[in-house]
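Q: turn this into a structure:
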Amino acid sequence: MSVLTPSSQVLQRHEALFSGKHLLVAGDLHDDYVLQLNTADTKVHCSQFHIYSNLQARCKKSHIEFGLLPTESCYENRDTLIYYWPKNKLEAQFQLACLLNNLAKGCDIFIIGENTTGVRSAEKLLSEFGSIQKIDTARRCSLYHFHAESRLAFELDEWWSQYDLQLDDMTLLVSTLPGVFSYKTLDAGSDLLLNALAQQTDLIKGRVLDIGCGCGVLSLFAAKINPAIELISTDVSAPALFATSKNLKDNLINADVIASDVFSNVEGRFDLIISNPPFHDGKETNYNAAETLIRESKNHLKINGKLCIVANSFLPYPKLLAEQFKHVDVIAHTTKFKVYLAS
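A: So this is what the prediction gives:
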């Protein structure tokens, strides 16, 4: 985590701007650069659990928190904000609306992001709320300085998106937030996995673990198929965990919803582990989470326990699965996706 992202390298050119400031950092940060700044004090809000864990391990004295949105204590005595623009424009709007609703007037706001993520749309997004100026362009990134002259209104309830999920004779109401996987509709991979499990409902029993639960669709389906299961839903994303908790509650399902970087916070063994594992971290391709899932699953499965995952057909998982499990079957496939069942 010590290697600086291009965004942090651009901020490094302007370190003097943050000297002695009471700094709040939020957004899609992926390194520990902000903890190296010579500020009066620094508070960091993370919506990704693995980033939060890494920052906590490096600097236990700083105020670092994990959650959907910053708590009130994050805003106390802040005069400067650094916001790392995420890959999802709507997620940026969601987070900035909250931040700019809570920060004190007169706060210096710096927005940094890679141009490919759409950070340049910050100019149009914020222009009617104050003065915004681009102060640097380098490393294929843009850095903006913003002074809010009026606050952005923010009501969390207005940011929910909802859709109905129909599977056989089952209808589930799914609520999601910006930045959560399958925000507007169910993705094709999860849909294939759900239909595969619907054909083999005997797999859904005992203790079931949903890794990378997103908005909780797989968890909802598993619990509706067999209400007697002990269900644990995990993700690194705070918005995903928040959405999953709401969906489980709205659909009258009891489960443990846990922040975990794959198995980092998971205890015990399971009869079934299900997942549509991510292969991106920000905009970069990253197989680490999926490879960790495959390699370590057997240590978290009961005897005769099974791992069932869906993945893009081109991803290099069959060889890794075969190295870790005695039996690996493709139980469903399309031209783009395959569902693997390993035991």
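
Q: hey, let's count contacts and neighbours off CA atoms from now on
A: Fine.

Q: what sits against Gly305?
A: Shown in contact with Gly305 (Cα atoms under 8 Å, 6 or more residues apart in numbering): Phe270, Asp271, Leu272, Ser343.

Q: if I look at it, how far off is Ile211?
A: For Gly305, the distance to Ile211 equals 15 Å [Cα to Cα, to the nearest Å].

Q: same check, this time on Trp160
A: To Ile211, Trp160 is 23 Å away according to Cα to Cα.

Q: which of these two has more neighbours?
A: Shown here are Trp160 and Ile211; by other Cα atoms under 10 Å, Ile211 has more neighbours (31 against 13).

Q: isn't that one right next to Ser233, touching?
A: Yes. Proximity of Ile211 to Ser233 meets the contact threshold set by Cα atoms under 8 Å, at 6.3 Å.

Q: can you tell me the centre-most residue of this protein?
A: Ser237 (2.9 Å; Cα atoms, centre = their mean).

Q: how near is that one to Tyr317?
A: 23 Å.

Q: quick check: chain neighbours aside, which residue is closest to Asp271?
A: Gly305 (4.4 Å; Cα to Cα, 6 or more residues apart in numbering).

Q: so what's Lys302 up against?
A: Arg269, Phe270, Asp271.

Q: who wins on neighbours among these?
A: The most neighbours, when the contacts of Lys302 are compared by other Cα under 10 Å, belong to Phe270, which has 25 neighbours.

Q: check contacts around the residue nearest to the centre of the chain.
A: By Cα under 8 Å, 6+ apart, the contact set of Ser237 is Ser47, Gln48, Phe49, Val180, Gly214, Ala259.

Q: counting contacts, what elements does the helix or strand hosting Leu23 pack onto?
A: Per DSSP states H and E, Leu23 falls inside strand 22-27. Judged by 3 or more Cα pairs under 8 Å, 6 or more residues apart in numbering; DSSP states H and E, the packing partners of strand 22-27 are strand 41-46, strand 80-84.

Q: let's see this one next to it:
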Amino acid sequence: MEYDSPFGRFTLLPLHHHPKSPLQAWSAADDLLLKELASLEPAPQRILIVNDAHGALGTCLHHRRPYSWNDSYCSKLSLQQNLHRNQLLFSPEHWLDATELPKDLFDAVLIKIPKTLALLEYQLTRLRPMLSAQTRIIGAGMVKHLSKSMVQVFEQCIGPTHTSLATRKARLVFSQFDATLNPLTPQPTRYSVPGTELELVNYPGVFSQQKLDLGTRFLLEHFPDASAAEHIIDLGCGNGALACFAARHNPGAHLSLLDDSWLALQSARETIELNKIPNPCELIASDGLDGFEDKADLILCNPPFHEGTRLDSNIALRMFKGAKRCLNDEGKLVVVGNRHLDYHQTLRAHFKAVELCASNPKFVVISASRPR
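A: Just a heads-up that it's a prediction; the model follows:
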């Protein structure tokens, strides 16, 4: 898809784009941000882009050598692919994952506002050392996802804030840095797993921040036999609850924890340390199981079914296809999901043996083996 930006025309596609999909790599919020930046005089020289989901901002602003700060591995892949489509080079030194901190002051900070208040507050407070009274701080989001509470977080964490008029269902948020403010950076939450000695660590923005989600809890109540597994994968691991529970049943198994979010992986890392898990563990930022070559005896998965604020069943489908490739001959994929997502039908297209292990009015636990 061709996008005419204030900085030129670019070919931009979202990750895993399907020709029949209407999904674009840019939104009206991206367009507003770029037009606002193009109007600034003098032109900001040192630019930080936050939460650039599909790499549209980073690609259009490549000539300004911006820094990107992001919690999504898939967003990094999207930026790399869109730069390549436009014969532009990716600069690894200008990419920072969410567990890192940018250095020095920026002239402009462009923020695609995330869907959770907790992550927004976490990001804004951590950004303060890189801001000055001269920094242009501009947030952007679609009106239906931009709440008054989000604007208030800008005011509490950065300083005086106002919004633009809505244009094409998008709006900008302008903040002026107030050096006298001293907001506290939100700390990871900790909570216990009912019926176990496990305690989980959750960073802001990571799924199920305040308590164990009902789907994971249902899977733990109907957990598969992991005693003979030599290699266990926690796919979309979040805070590592499934991997740590598996470790309690099999302290000798090798554990691989994979997630798109670096803050999720940091949560899982600290969960493992807190619970003194003895198993050999590896934590991997990933796009599902793409690029993962090792074989596993057991894959545990509570698949996400949202991408940002949008429902997306393709994430689970890619995970299932990856599991099909990575399972040993006698291996098993065990999935928990909402009943209405109808995962058992999807799994039957890829596995010969699909079994309903447990169900209640809201969730199902399904095992799948013998890949087709």
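
Q: before we move on, the earlier item: turn the helices and strands packed on strand 22-27 of the first structure into JSON lines, columns for distance to Gln133 of the first structure and mean neighbour count.
A: Formatted as JSON lines, these follow (distance: least, Cα to Cα, whole Å; neighbours: other Cα atoms under 10 Å):
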{"stretch": "strand 41-46", "distance to Gln133 of the first structure": "24", "mean neighbour count": "22"}
{"stretch": "strand 80-84", "distance to Gln133 of the first structure": "15", "mean neighbour count": "23"}
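
Q: quick one: closest of the ones you listed to Pro70 of the first structure.
A: Closest to Pro70 of the first structure of these is strand 41-46 (Cα to Cα; 5.9 Å).

Q: what about Gln210 of the second structure, neighbour count?
A: The burial count for Gln210 of the second structure: 16, using other Cα under 10 Å.

Q: and the strands in the stretch 201-350 of the second structure, which stretches?
A: Ranges of strands in the stretch 201-350 of the second structure, per DSSP state E, counting those that start in this stretch, are 231-235, 254-259, 281-285, 296-301, 306-307, 310-311, 327-338.

Q: those strands into CSV, with extra columns for distance to Arg9 of the second structure?
A: Listed next are those as CSV, based on distance: least, Cα to Cα, whole Å:
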stretch, distance to Arg9 of the second structure
strand 231-235, 38
strand 254-259, 33
strand 281-285, 31
strand 296-301, 40
strand 306-307, 26
strand 310-311, 27
strand 327-338, 41
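
Q: of the ones you listed, which is nearest Leu165 of the second structure?
A: Closest among the strands of the stretch 201-350 of the second structure, using Cα to Cα: strand 310-311, at 23.9 Å.

Q: average offset between the closest one and the first structure?
A: The superposed strand 310-311 of the second structure is, by mean Cα distance after the TM-score superposition for the first structure, a mean 0.3 Å from where its aligned residues fall in the first structure.

Q: pull the residues that contact that strand.
A: Contact partners of strand 310-311 of the second structure, identified using Cα under 8 Å, 6+ apart, comprise Phe305.

Q: so where is that strand in the first structure?
A: With TM-score structural alignment applied, strand 310-311 of the second structure matches the range 284-285 in the first structure.

Q: gap between Leu34 of the second structure and Tyr67 of the second structure?
A: Going from Leu34 of the second structure to Tyr67 of the second structure by Cα to Cα gives 15 Å.

Q: still on that earlier bit, translate the residue nearest to the centre of the first structure into the numbering of the second structure.
A: Under the alignment (TM-score structural alignment), Ser237 of the first structure maps onto Ser261.

Q: if we can go back for a sec, gap between the equivalent of the residue nearest to Asp271 of the first structure over in the second structure and Glu307 of the second structure?
A: In the second structure, Gly305 of the first structure lines up with Gly331, judged by TM-score structural alignment. Using Cα to Cα, Gly331 of the second structure is found at 29 Å from Glu307 of the second structure.

Q: likewise Lys211 of the second structure?
A: 21 Å.

Q: between these two, who's got more neighbours?
A: Per other Cα under 10 Å, whichever of Lys211 of the second structure and Glu307 has more neighbours is Lys211, with 15 against 12.

Q: show me the contacts for the more buried one.
A: Per Cα under 8 Å, 6+ apart, neighbours of Lys211 of the second structure: Tyr191, Ser192.

Q: same deal with the one 4 residues further on?
A: With contacts taken as Cα under 8 Å, 6+ apart, Gly215 of the second structure has the following neighbours: Asn302, Val336, Gly337, Asn338, Phe363.

Q: got it, and Gly205 of the second structure?
A: Thr116, Ala118, Leu119, Leu263.

Q: buried only: go through those residues for me.
A: Neighbour counting by 16 or more other Cα atoms under 10 Å classes Ala118, Leu119, Leu263 among the contacts of Gly205 of the second structure as buried.

Q: you'd agree Tyr191 of the second structure is up against Asp213?
A: No. Counting by Cα under 8 Å, Tyr191 of the second structure stays clear of Asp213, with 11.5 Å between them.

Q: quick one: which of those two has more around it?
A: Taking neighbours as other Cα under 10 Å, Tyr191 of the second structure and Asp213 compare with Tyr191 leading, 14 against 11.

Q: what do we get in the first structure for the more buried one?
A: Under TM-score structural alignment, Tyr191 of the second structure pairs with Tyr163 in the first structure.

Q: quick check: closest non-adjacent residue to that match.
A: Val174 (5.4 Å).

Q: the second structure: which residue goes with that neighbour?
A: Aligned partner of Val174 of the first structure by TM-score structural alignment: Leu200.

Q: try Tyr144 of the first structure
A: Per TM-score structural alignment, Tyr144 of the first structure is aligned with Val173.

Q: ok, that match - contacts?
A: Taking Cα under 8 Å, 6+ apart, one finds Ile138, Gly139, Ala140, Val151, Thr161, His162, Thr163, Ser164 in contact with Val173 of the second structure.

Q: which SS state does it fall under?
A: strand (DSSP: H, G, I helix; E, B strand; the rest coil).

Q: kindly report the same for Tyr122 of the second structure.
A: helix.
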